[in-house]
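> Next comes the sequence, and after it the predicted model I'd like to discuss.
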Amino acid sequence: MTVSEWVEAWWAGRQANKPSTSARYRGLLDQHVLPRWGRLPITAISRGEVQQWATRLAAGKSPSTARQALGLLRGALDAAVNDGVLQRNPAVGVRLPRMPRSEPSPLTHGELWKLADAMPTDRDRVLTLVMGYGGLRWGEVTALRVRDVQQRGAELRLREAVAEVGGHLHVGTLKDHETRTVVLPATVATELASWIKAKDSNALVFPSATRTYLRNGSWRRNVLNPVLEATGLPQITPHNLRDTAATLAINAGASVMAVAQLLGHETPSTTLRHYAGTFPTDLGDIAKKLDRAARTAKNKSRRREGAKDAPTRDRP
């Protein structure tokens, strides 16, 4: 059996992912895994060859691409081991360079409001503020319906997300498959409540001109990029508005857990991986406290040593 034959059988039997995830994984298989391994017998793969392939892929593409492609190969070969086709998985134990931490590119409060004020329509203005303070993903904010806006705009109940795959839109659950609630500042909530006033409860909050789901590429090209150029603001993407929401929340004193809940991260470790440099460390204050304690202990130690070394007077 060739690797290609086994991988195709394994792929057909896998639990279904979200359409966007399935498309990304299928692309990795077709572009990187099968061209290298597909024609080989599944028993002819060595760990050294897998290591060389993954290392070259990380250098030529990116550590992220190599990690995902290696993960797919490892998963397929794990299944082969479980089915008795292989005695061991040659992709286990392969090491890759550490992935560089992506640095967020947030806007300040002032820059966010400057961007919102320059937007050509009320829809775009409110959309910018909701993303900039609510931290919603693009697929979440564009799937938002009027019925999901509660407490006069102060709370958003996120239930669905839209994903664009190969030019087609797919509506499904959120990234972690769980609904969540996002709380907005009162200033933004007031603008959102005014925007959706008199709209049908089933209507999209931020529809396109044709009353369908707003597409990321179209909005960036026709709205965001021209406004950024006209205002001289940093060149950002809609995802950077999510960075903005996280950073502004952290600067306001939000904990790691609170920011993870705001962004819909599955674990706080994901939040730390992306925003560790944004959280205050208080290392300076800690060093000062340690220094005070160290000085006190040092002085006490010297006094004790001095008392031991002092000469004793003869008693009469």
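Nice, I can see it. No experiment lies behind these values; they were computed from the predicted model shown.
> hey, let's count contacts and neighbours off CA atoms from now on
Fine.
> Would you agree D117 is in contact with R125?
Yes - using CA atoms under 8 Å, D117 makes contact with R125 at a distance of 6.6 Å.
> how near is the residue lying closest to S102 once chain neighbours are set aside to L263?
Spatial nearest neighbour of S102, excluding adjacent residues (CA to CA, 6 or more residues apart in numbering): H274 at 6.3 Å. Distance from H274 to L263, counting by CA to CA, to the nearest Å: 11 Å.
> let's bring in a second model and compare:
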Amino acid sequence: NDIVNKNPCDDIRLRSNVKKHEKHTYTAEECDYVLRYAETHPYGLEIILMLSYGITRSELLGIKWEDIDSSALTLHVQRGVAEVKNAATGKVEIVAGNLKNDFRERIIPITESDIEKLSIRPHKCEYVFGNNSGKPQSPSNWQKRRYNVFMRDMQEFYAEQGIDIPKLTPHELRHTRATLWVNSGANLFAVANVLGHADLQMLRKRYAHSDVESTRKLLGLDKK
């Protein structure tokens, strides 16, 4: 028998047909429109926290009242909510547990105005955005029943005024906040701390979009 000394697959390179989903972001002006409308909407507080501080859907639904320090004006992000399939039963369960990694646990400084918004929210259970049973909400149900409703209402509201504001996904709100901070020249260490990133290089690569006018402003390069 001939001896094969080389793996015949070594020189083969697989090409993926899966296209990466292009993330969209709001401009600073669009972001202001969304936050302004969120002040008036029943589900607006969730949007305000996500879009203002880059909190993920999972992290938002995991917030407990004990995580909010009204005197220090901070929010402690230390758990996330996920839908996990029970291997034994085959059923999907809602689990509140640890975050992706140690860096994702963080204390976020938030505004006094947002603390006040949180303080007047009814304390129905230990979770700030829990369900009527006192447990964390299902991320998919929350998105369908609250998040998507907000996006639809917001878009229709501005459409009546001739203003086109796109609907973004929850993760694109986080992407928007990070991008706006990075492109405005915010301190990258501060941005990384608030977002829960350990790698500044990855932060810059993922969120720093090419923005010529922002770069011009940061470098003090006048058009004249």
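Right, received. Where do you want to start? This structure is a prediction, so every number in the text was calculated from the model and none was measured.
> what TM-score do we get after superposing?
Once superposed, the chains reach a TM-score of 0.73 (TM-score structural alignment, normalised by the length of structure 2), with 198 aligned residues with a CA RMSD of 3.1 Å.
> Next one: the residue nearest to S102 of structure 1 relative to E49 of structure 1, how far apart?
32 Å.
> before we move on, what about G71 of structure 1?
Taking CA to CA as the measure, G71 of structure 1 falls 15 Å from E49 of structure 1.
> Same question for V182 of structure 1.
47 Å.
> between these two, who's got more neighbours?
Shown here are V182 of structure 1 and E49; by other CA atoms under 10 Å, V182 has more neighbours (19 against 13).
> Quick check: which element contains the equivalent of the residue nearest to S102 of structure 1 over in structure 2?
In structure 2, the residue equivalent to H274 of structure 1 is R206, according to TM-score structural alignment. Element membership for R206 of structure 2 (DSSP states H and E) is helix 200-207.
> And that helix, what does it pack against?
helix 170-183, helix 188-195 (3 or more CA pairs under 8 Å, 6 or more residues apart in numbering; DSSP states H and E).
> mean deviation of it from structure 1?
On superposition with structure 1, the mean distance recorded for helix 200-207 of structure 2 (mean CA distance after the TM-score superposition for structure 1) is 1.7 Å.
> Just want the angle from that helix to helix 170-183.
On the basis of axes from the mean of the first three to the mean of the last three CA atoms, to 10 degrees, helix 200-207 of structure 2 is oriented at 110 degrees to helix 170-183.
> Pull out the buried residues from helix 200-207 of structure 2.
L203, R204, Y207 (16 or more other CA atoms under 10 Å).
> quick one: that helix to chain centroid distance?
16 Å (CA atoms, centre = their mean, to the nearest Å).
> Skip ahead from it and say which helix or strand is next.
helix 212-219.
> Find the residues that touch each one of D117 and R125 of structure 1.
Applying CA atoms under 8 Å, 6 or more residues apart in numbering, one finds that no residue jointly contacts D117 of structure 1 and R125.
> What is the equivalent residue in structure 1 for L61 of structure 2?
Match for L61 of structure 2 (TM-score structural alignment): T142.
> re the thing from before, list just the nearest of the buried residues of helix 200-207 of structure 2 to V191 of structure 2.
L203 (8.7 Å; CA to CA).
> now the closest one: how far from T179 of structure 2?
According to CA to CA, L203 of structure 2 and T179 of structure 2 sit 9 Å apart.
> can you check H123 of structure 2 too?
Taken as CA to CA, the span from H123 of structure 2 to T179 of structure 2 is 33 Å.
> Of these two, which one has the most company?
The neighbour count for H123 of structure 2 versus T179, taken as other CA under 10 Å, is higher for T179 (22 against 13).
> surely the more buried one meets Y207?
Yes - contact criterion CA under 8 Å: T179 of structure 2 and Y207 qualify, at 4.9 Å.
> Doesn't S105 of structure 1 lie inside a helix?
No - counting by DSSP: H, G, I helix; E, B strand; the rest coil, S105 of structure 1 is not part of a helix but coil.
> What about P226 of structure 1, how many residues nearby?
Count around P226 of structure 1 with other CA under 10 Å applied: 14.
> What does it correspond to in structure 2?
By TM-score structural alignment, P226 of structure 1 lines up with V149.
> hmm, back to that, distance-wise, check the match of H274 of structure 1 relative to L99 of structure 2.
Per CA to CA, R206 of structure 2 is found 20 Å from L99 of structure 2.
> which residues sit in contact with L35 of structure 2?
Counted by CA under 8 Å, 6+ apart, L35 of structure 2 has contacts G44, I47, I48, L51.
> Show the buried residues in the residues you listed.
In these, the ones that pass as buried (16+ other CA under 10 Å) are G44, I47, I48, L51.
> what's next to stretch 254-263 of structure 1, contact-wise?
134-136, 180-182, 242, 246, 249-250, 266-268, 270-272.
> Now the two most distant members of those residues.
Longest span within those, CA to CA: T181 and L272, 20.7 Å.
> Now N132 of structure 2: closest residue in space, sequence neighbours ignored.
Using CA to CA, 6+ apart, the closest residue to N132 of structure 2 is K124 (7.6 Å).
> My guess is that neighbour contacts K135. True?
No - using CA under 8 Å as the test, K124 of structure 2 is too far from K135 to be in contact (10.0 Å).
> Look at these two and report which has more neighbours.
Set side by side, K124 of structure 2 and K135 show more neighbours around K135, with 18 against 14, by other CA under 10 Å.
> could you pull out the strands for structure 2?
Ranges of strands in structure 2, per DSSP state E, are 68-69, 74-77, 80-85, 92-97, 106-109.
> okay, the angle between the third one and strand 92-97?
I take that to be strand 80-85 of structure 2. 150 degrees.
> Name the surrounding residues that touch strand 80-85 of structure 2.
By CA under 8 Å, 6+ apart, strand 80-85 of structure 2 touches 58-63, 91-99, 136-139.
> and with 6 Å instead?
S58, E59, G62, K91, V92, E93, I94, V95, A96, G97, L99 (CA atoms under 6 Å, 6 or more residues apart in numbering).
> what do you get for the first one?
Residues outside strand 68-69 of structure 2 that contact it (CA under 6 Å, 6+ apart) are L75.
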